[in-house]
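>>> Please find the sequence and the predicted model below.
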Amino acid sequence: MSYLNGSAVCQWLGGCLLVLLAGCSLGESKFLGGNLNGVNHTSAAINYFSVNGYGGPNISPHGYGGGMCCAMLPRQWQPGLKLKVEWETDPNPYAKSPPLGTDEFRAFMVKHKVNYQQHSIIVDLPAYETETLCSLKVHFLPCDQVKVATACMAFGQPGYPIKEPLEMKEPAVCPK
């Protein structure tokens, strides 16, 4: 195939792509997409989390994780909207381990992973009025509690809706 023929094929394919994209933009989507971020207020590591099946990052104890694309939420908020949040924790993220890649390390990890805990909770999606979704921020609190926010500002900024401190301790007894 000569350069000119290859160029013509590329132009034809590019034109087809533009037609397809134009067809997609004719109707307004019923959903908004934004980054999926997490804030871990606990001393356990969050190995992974998901919201309605959209995967989020791992988060260190008392840390942040984010920028994972994408969380999809309805364009129009309605009362009663719920989110299913699932996550896995490592209650002992700083356990001293043998050198990585060794048989001892593999044996250690088999025993260590037995303590991982899986969690799932349904939470209310707070009201939002924006036409753009900056991000969905998931806050992991002690006693396996979760709060979510759709604010465009970052955790800790004035006006951010979730006020709990980043470093929270697990109480001796969790409320039922």
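Thanks, I have the structure now.
>>> Only C-alpha atoms from now on, for both contacts and neighbour counts.
Noted.
>>> what about the strands in this protein?
31-40, 45-51, 54-56, 64-74, 82-90, 117-124, 135-141, 145-149 (DSSP state E).
>>> orientation of the fifth one relative to strand 145-149 in degrees?
Just to be clear, that refers to strand 82-90. Using axes from the mean of the first three to the mean of the last three CA atoms, to 10 degrees, one finds that strand 82-90 and strand 145-149 are set 130 degrees apart in direction.
>>> For strand 82-90, buried residues please.
For strand 82-90, the neighbour count (16 or more other CA atoms under 10 Å) marks Leu83, Val85, Glu86, Trp87, Glu88, Thr89, Asp90 as buried.
>>> cool, and the shortest one?
With burial defined by 16+ other CA under 10 Å, the residues of strand 54-56 counted as buried are Tyr54, Gly55, Gly56.
>>> and here's the other structure:
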Amino acid sequence: MHSAKHGIRRCWTHVCFVGLLFLGLTACANLQAQRVNTDLVPVNVIGVQHMGPNFNVSEFYIDNAGGGNIPRTGGGGGNICCAALPEKWRPGMTAVVRWSVGDWSHENRAEIEAENYTSIKSGGLFKATVPIEKYDEPGRLYVHFFPGGKVRVISSNLGVLHPDYPIPYGPRDDATATVGVPVQELFTKEELLQKRTGATQ
């Protein structure tokens, strides 16, 4: 994806949804097969953004699992199978997260209703290697996006609105989050070729 405009438009179409669903179901099938000889457990990926109502995450990836649009309201977007987690957490576990941000602070509603998204600007494309925080048992894999190109990855069986969930819902900064590196493309040509041939990352 080269612009927030294109990403937003794609992620609001049936084509984008079907493409992401196919990617997720394929990953799930592969992960289920791998469980024969490993301790990996397939888990759903859910994206949550804390940047506020002027921003959305138009697409994101965690390793080889892709998520869809995370809306300006904050979360619930990108709920798609699958990533894979060990049954027991181990120190040093990380994931590569890539994401693109859409900036709606200058939106022109009349243009948008006419499917003209030129008023939506790119808030940046980012990539980060992120620690997977300690868990007692594998649950849904939550990817939290914060202002300033920052991200955290948490596995939990609690919903994000549960009072015991470790990150409060809503706009906020987080000093413990990993800072992403700005990139020109979410995937290089070499990485896209690897993805097509089934190589990891």
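Yep, that arrived. Just so we're clear, the structure is a prediction, and the values are computed from it rather than from any experiment.
>>> Could you quantify their similarity as a TM-score?
Aligned and superposed, the two chains score 0.66 in TM-score terms (TM-score structural alignment, normalised by the length of the first structure); 138 aligned residues with a CA RMSD of 2.8 Å.
>>> re the thing from before, closest one of the buried residues of strand 82-90 of the first structure to Pro161 of the first structure?
Taking CA to CA as the measure, Leu83 is the one of these closest to Pro161 of the first structure, at 17.5 Å.
>>> wait, that closest one sits on Leu136?
No - Leu83 of the first structure sits out of contact with Leu136 when judged by CA atoms under 8 Å, with a separation of 10.8 Å.
>>> And the residue nearest the centre of the second structure?
Phe60 (3.5 Å; CA atoms, centre = their mean).
>>> which residue packs closest to that one, ignoring adjacent ones?
Trp99 (4.1 Å; CA to CA, 6 or more residues apart in numbering).
>>> Compute the number of surrounding residues for Glu111 of the second structure.
Close neighbours of Glu111 of the second structure, defined as other CA atoms under 10 Å, add up to 12.
>>> Tell me how many other residues crowd the spatially closest residue to it that is not a sequence neighbour.
Counting by CA to CA, 6+ apart, Tyr117 is the residue found nearest to Glu111 of the second structure once chain neighbours are left out, at 6.7 Å. The burial count assigned to Tyr117 of the second structure is 20, neighbours taken as other CA under 10 Å.
>>> wait, what's in contact with the alignment partner in the first structure of Ser58 of the second structure?
The pairwise alignment with the first structure assigns Ser58 of the second structure to Asn47, based on TM-score structural alignment. Under the criterion of CA atoms under 8 Å, 6 or more residues apart in numbering, the neighbours of Asn47 of the first structure are Pro57, Asn58, Ile59, Trp87, Glu88, Thr89, Asp90.
>>> picking that back up, tabulate the buried residues of strand 82-90 of the first structure in JSON lines, adding columns for distance to Ile122 of the first structure.
Below are the buried residues of strand 82-90 of the first structure laid out as JSON lines (distance: CA to CA, whole Å):
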{"residue": "Leu83", "distance to Ile122 of the first structure": "6"}
{"residue": "Val85", "distance to Ile122 of the first structure": "6"}
{"residue": "Glu86", "distance to Ile122 of the first structure": "9"}
{"residue": "Trp87", "distance to Ile122 of the first structure": "12"}
{"residue": "Glu88", "distance to Ile122 of the first structure": "15"}
{"residue": "Thr89", "distance to Ile122 of the first structure": "17"}
{"residue": "Asp90", "distance to Ile122 of the first structure": "21"}
